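Engineer: sharing a sequence plus its predicted fold:
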Amino acid sequence: MDASSEFQDTLPVSSDVLLAQLKDWGLGYMLHEHVPLRTVEDAKSVEAAMEVSGEEAFRVKNLYLRDKKKRNYLVTLEQDREIDLKALGKQLGVGGLSFGSADRLLQNLGVRPGAVTPLAMINGAEAGVRFFIDAAVKDADKIYMHPLVNDRTVAMDVSALWVFFEKLNVTPEMLELG
């Protein structure tokens, strides 16, 4: 199975259910459907079709990480940001950061590789995943992210994303990166 909407019904929360929940909470978004995107390079190939003139967009890459004590982290960064896991671990105050396995990703965030997203905290909150986000998001109007599958992207006001986190009782931890 891949991370596309074709297999969304095998996820703990499907993309359709997530989108309906956003709507029920009054959180507006624009949905874009496209070919499955697995990398930042893939995403860049379809970004122009999603651009809205005049908006400051925050496009993301997401890392599912574990530390040597087997604690789980979701880290959302601006898509072109270079990251050093050792330096990131020091900044987070944890040691031995590494990428989590596909099985743990599904278990803790309810998504498959290629569809990692801040919206996966709908599952991650109850699993005890700590969420960190690039502080550069504060300068953006919109954030573009997958709604649990990698053949859809939602464009959402950053302010609406904060409301989403409030609804989940998640407090995003800001990463000040140089």
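Structural biologist: Okay, I see it.
Engineer: CA only for contacts and neighbour counts going forward, please
Structural biologist: Fine.
Engineer: next helix or strand past the strand of greatest length in the chain?
Structural biologist: Counting by DSSP state E, the longest strand found in the chain is strand 57-66. For strand 57-66, the following helix or strand on the C-terminal side (DSSP states H and E) is strand 72-78.
Engineer: what angle separates that following strand from strand 57-66?
Structural biologist: Relative orientation of strand 72-78 versus strand 57-66 (axes from the mean of the first three to the mean of the last three C-alpha atoms, to 10 degrees): 160 degrees.
Engineer: comparison target below:
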Amino acid sequence: MTATRTELMAYLDALGVRTSTIEHPAVFTVAESAALRGRIAGGKSKNLLLKDKKGRLFMLSAEDDAAIDLKRLHEKLGAQGRLSFASADQLRAVWGVEPGSVTPFGAINDRDGLVTVALDAALMAHDTVNFHPLENTATTAIAPGDLIRFLQATGHEPMVGAFADPAVAEAGD
């Protein structure tokens, strides 16, 4: 059974995690969320559900403007072969969210621990980080340490590291 936003918030509350959520029109891409910049403090994220050649799933959270080199990311994650995007059906079945709503909070729905969570260190360096609370009509701010505590409580020990490629980011400037 897929957790609702209300159940997610109750779970976070039971863990003693403080969050702040703002409502907004649905956003499906980082570009669409740019209009929210003035309303949201802290690290803004992009979140990708990826799969490797063996079918292993990875959820990567990085800063919204980070460049991610999908041709080389598998090396940093320990994945088998190049990564590709998971299908919408996999997103719904395993992570419990719709396309455009990928979030580390989806870990609450992955009771079998099928997804490896990777958090980019640059995103986690902010005082607060922001993600959709299982739906893309709101954004929830959480302290990085509390996000890690939430992930651990759901059985997902996150990898934290430099997953954005600085060389790619510089080339895109």
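Structural biologist: Happy to help now that I have it. Just so you know, these numbers come straight off a predicted model, no measurement behind them.
Engineer: care to give me the TM-score?
Structural biologist: The TM-score (TM-score structural alignment, normalised by the length of structure 2) is 0.88; 163 aligned residues with a C-alpha RMSD of 1.5 Å.
Engineer: for Thr140 of structure 2, pull up the helix or strand it's in.
Structural biologist: strand 138-142.
Engineer: gap between that strand and the chain center?
Structural biologist: A distance of 12 Å separates the centroid of the chain from that of strand 138-142 of structure 2, by C-alpha atoms, centre = their mean, to the nearest Å.
Engineer: residues touching the residue positioned nearest the centre of structure 1, list them.
Structural biologist: Most central in structure 1 under C-alpha atoms, centre = their mean is Thr117, positioned 1.8 Å from the mean C-alpha point. Contact analysis of Thr117 of structure 1 by C-alpha atoms under 8 Å, 6 or more residues apart in numbering lists Lys61, Asn62, Thr76, Met145, His146, Pro147, Leu148.
Engineer: give the aligned equivalent of the fourth one in structure 2.
Structural biologist: Under the alignment (TM-score structural alignment), Met145 of structure 1 maps onto Phe131 of structure 2.
Engineer: try Pro113 of structure 1
Structural biologist: Per TM-score structural alignment, Pro113 of structure 1 is aligned with Pro99.
Engineer: now do the counterpart of Leu60 of structure 2 in structure 1 against Met30 of structure 1, distance only.
Structural biologist: The alignment partner of Leu60 of structure 2 in structure 1, by TM-score structural alignment, is Val75. Distance of Val75 of structure 1 to Met30 of structure 1, given as C-alpha to C-alpha, to the nearest Å: 23 Å.
Engineer: can you tell me how far the match of Pro113 of structure 1 is from Arg92 of structure 2?
Structural biologist: With C-alpha to C-alpha as the criterion, Pro99 of structure 2 and Arg92 of structure 2 are 8 Å apart.
Engineer: equivalent analysis for Leu123 of structure 2, please.
Structural biologist: Taken as C-alpha to C-alpha, the span from Leu123 of structure 2 to Arg92 of structure 2 is 25 Å.
Engineer: pick out whichever of these two has more residues nearby.
Structural biologist: Per other C-alpha atoms under 10 Å, whichever of Leu123 of structure 2 and Arg92 has more neighbours is Leu123, with 26 against 16.
Engineer: so the following helix or strand past the strand holding Thr140 of structure 2 corresponds to what in structure 1?
Structural biologist: Counting by DSSP H and E, the next helix or strand C-terminal to strand 138-142 of structure 2 is helix 144-153. Residue correspondence for helix 144-153 of structure 2 in structure 1, counting by TM-score structural alignment: residues 158-167.
Engineer: on that earlier part again, Val75 and Met30 of structure 1: which has the busier surroundings?
Structural biologist: Val75 (24 against 11).
Engineer: for Gly100 of structure 2, what are its contacts?
Structural biologist: Val27, Phe28, Thr29, Asn136.
Engineer: so what's the residue count around Asp42 of structure 1?
Structural biologist: Asp42 of structure 1 has 12 neighbours, counted by other C-alpha under 10 Å.
Engineer: distance of it relative to Ala120 of structure 1?
Structural biologist: 20 Å.
Engineer: what's the burial count for the counterpart of Leu97 of structure 1 in structure 2?
Structural biologist: Matched by TM-score structural alignment, Leu97 of structure 1 corresponds to Leu83 in structure 2. The tally of other residues near Leu83 of structure 2 (other C-alpha under 10 Å) stands at 25.
Engineer: ok, Ala26 of structure 2 next?
Structural biologist: Neighbour tally, Ala26 of structure 2, other C-alpha under 10 Å: 14.
Engineer: so what corresponds to it in structure 1?
Structural biologist: Ala26 of structure 2 maps onto Pro36 in structure 1, by TM-score structural alignment.
Engineer: that'll do, ta.
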